[in-house]
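# Below: sequence and its predicted model.
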Amino acid sequence: MPLSRPAVAAALPGIALALVIGIVASLAGRAVPVVGGPVPAVVLGALVGWLVRRRAHEDGRDGATAGAAGDLGVLQPGVKFASSRVLQAAVVLLGAQLSIGEVLRIGGETLPVMLTTLVVCLVAAWGIGRLLRVSGALRTLIGVGTGICGASAIAAVTPVIGAASAEVAYAMSTIFLCNIAAVFVFPVVGHALGLSQHAFGVFAGTAVNDTSSVVATATVYGRQATDTAVVVKLVRTLVIIPIVVGLAGLEARRTARTQPTPDTGERHAGGVRVLRLVPWFLFGFLVVVLLRTVGVLPADAAPGFAAVATFLVTVALAAIGLSTDFGALRRAGFRPMLLGIVLWVLVAGTSLGVQAALGQL
């Protein structure tokens, strides 16, 4: 949906700040190639965001404008745009490096890893969540967020299971913490284990929660790892459809047992929502892959698209860093955070274990 002129004007300050941080981070990445641009972008973004919030607090605006939800004031619209739309555009551009044959091959080869990590995550979320006395809705949100596609999965599942806003906030904060940690930890693990570009791409694509962090983590490791990770992650995202359908069915049965009232159309809302679960940038990515396959986009243009995509990822990660609300992470509480971290470690270990069992490492 195109932005109106007032919306564009409102977004410019935040976009400009994310762009400046992205440029600085990219220059730092060139100076230290082993680190790359995305990691400095997150760190600088988080530092600047903390300084902005602290300044707002000192100015007495924290209770009115920059207050409750870690708002960045006039920067907020642009930061939100950069952390979502800019990242999604980068994912679309990454499709210029792949053909349909490569997408099908990578998706088919990694399907056992994806399905195994998902099953392990959902079963562990149910069992460990109960042991930690985390509520049913919250452990479901953290489970699908960790096992499928982070915030997108949480947003899709929330109306189906009727989760409370506080539970959504806890789940989002937990997933966000693991996403940021993955950008730092996973490349170190990959180099320590001597993972190939392909193996690391599968590792990142199956074990990192959100699309933005998958792309950022793989970009730090290498271009081939990024290609693989994007395909794996986008195939993994499609799993959200049967999961939401299944949860909607379970909720409908439970509602029918407790409130056997005639259908009003509201109970079918979950089914209707399923049609809108696949993100637009997945279709955009596949369109660009198709254009590359039929030769509309020449192969020698792929490096240029990759460079632009990498820079857009860096800008998006700067915005995500700016969005980091340390107070919200602290308020999320110990048990949900522990559940998310345990699931994250389990999924990462399962991904590496299945790849080793299949002789793919």
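Alright, I've got the coordinates. Residues are numbered from 1 along each chain as shown.
# From here on, just use CA atoms for contacts and neighbour counts.
Noted.
# Name the nearest residue to I175, ignoring sequence neighbours.
G150 (6.3 Å; C-alpha to C-alpha, 6 or more residues apart in numbering).
# next helix or strand past the helix or strand hosting that neighbour?
Element membership for G150, per DSSP states H and E: helix 150-161. For helix 150-161, the following helix or strand on the C-terminal side (DSSP H and E) is helix 165-193.
# Could you list every helix and strand in contact with that next one?
helix 38-58, helix 136-144, helix 150-161, helix 211-221, helix 326-331, helix 334-357 (3 or more C-alpha pairs under 8 Å, 6 or more residues apart in numbering; DSSP states H and E).
# Alongside the first one, take a look at this:
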Amino acid sequence: MKVLFSKTVYFLIISVALLGIINSTAALLLGFVYTLIFNNPFKAYSHKAIHYFLKISVVGLGFGMFIKETFETSKEGLNLTIYSIFLTVALGSLLTRVLKLDLKLGHLITSGTAICGGSAIAAISPVIRARSETISIALGIVFLLNSIALFVFPAVGHFLKLTQEQFGLWCAVAIHDTSSVVGAALGYGDEALRIATTVKLSRTLWIIPLSIVSMFLFKTKREKINIPYFIVLFIGAIIINSCHILPEPATHFIVLMAKRLLIITLFIVGSTISMKDLKSTGIKPIILALTVWIFISIFSLLYILN
């Protein structure tokens, strides 16, 4: 009976999110509170759902963008992307050795912070042959910081009176996962969301060179590199919208549904956060992740403001 009730509440929250009644921050918080009360009955499927829902949502958002604007936005964020990735990887590698952390764990946390959180960790972990326990710890820490970012970044953005352009760029660089980037930007404004999504996805392509570098660092040259193919679909959606192939009401509806699916995704992300898993990680990996994250957040913010 209790299991049936918990499942009913779960789908009720998803229905509310689909109707657009709650925002991204509330969805994440509801997910976390839900799993504390009921213990997520769908935990085994949650990470796969996040994986697919996020990609579908991002492709859907492409139907609200245009080629010229997207190209200009990607170009504007290129220098900051290059600087931030190189500095983050360098600092993370140094701190991993100073803290005497497992090199593969340190590399996964650093890679997740430098590029795109869980996606980077998922792509690089098979390349360096990381153990499942190491992957779980890295993912747990990144999910925790993503959750914090959803609350902190919009508050800081409003306090500093950042424009939508500034906030979108800052989110794309300083927040780990694409889901949290678009979640934070979603409530800040449509322009912030467009810029955050575009810059974050162009940043995601850096998974490929980082994976190649990782092969040489850990001497695993025959491993397969996971390429984020959904970015091609995202670009295809932008081209379709730019050529006005679909009527405007149709593209508006697709974008609206994509935004609501993102809110559902954030609820599922919240429902996967486990206090037990976080307690078992130890303090050193959290120190590494926090230090690198705070550094890249401050560096990117100062770069954007100046």
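That came in fine, so what should we check first? Keep in mind that what you see is a predicted model, and the values were worked out from it rather than measured.
# residue contacts, the residue nearest to I175 of structure 1?
Counting by C-alpha atoms under 8 Å, 6 or more residues apart in numbering, G150 of structure 1 touches V144, M172, I175, N209, D210, T211.
# Apply 10 Å and report the result again.
Residues in contact with G150 of structure 1 (C-alpha atoms under 10 Å, 6 or more residues apart in numbering) are 141-144, 171-172, 174-176, 178-179, 208-213, 237.
# Which stretch among the helices and strands packed on helix 165-193 of structure 1 is buried most, on average?
Neighbour counts (mean count of other C-alpha atoms under 10 Å) averaged over each of those peak at helix 211-221, with a mean of 27.
# give me the stretch of structure 2 that the helix or strand just after it matches.
Next along the chain after helix 211-221 of structure 1, taking DSSP H and E as the criterion, comes helix 223-237. Per TM-score structural alignment, the counterpart of helix 223-237 of structure 1 in structure 2 is residues 190-204.
# tell me the contacts of L99 of structure 2?
G106, K284, P285, I287, L288.
# counterpart of it in structure 1?
So L99 of structure 2 corresponds to L132, using TM-score structural alignment.
# how about the residue nearest the centre of structure 2, what does it touch?
Nearest to the geometric centre of structure 2 sits D177, at 1.3 Å (C-alpha atoms, centre = their mean). Residues in contact with D177 of structure 2, defined by C-alpha under 10 Å, 6+ apart, are 112-113, 115-120, 142-143, 145-147, 171, 183, 200, 204.
# Quickly note the distance from the match of L99 of structure 2 to K80 of structure 1.
Going from L132 of structure 1 to K80 of structure 1 by C-alpha to C-alpha, to the nearest Å gives 33 Å.
# can you count the residues close to R105 of structure 1?
Neighbours of R105 of structure 1 under the rule other C-alpha atoms under 10 Å: 12.
# Which element, helix or strand, includes it?
With DSSP H and E as criterion, R105 of structure 1 is part of helix 100-131.
# Quick one: work out the angle between that helix and helix 334-357.
Interaxial angle, helix 100-131 of structure 1 versus helix 334-357 (axes from the mean of the first three to the mean of the last three C-alpha atoms, to 10 degrees): 140 degrees.
# Give the other helices and strands that helix 100-131 of structure 1 contacts.
Under the contact criterion of 3 or more C-alpha pairs under 10 Å, 6 or more residues apart in numbering; DSSP states H and E, helix 100-131 of structure 1 touches helix 136-144, helix 197-207, helix 223-237, helix 280-294, helix 334-357.
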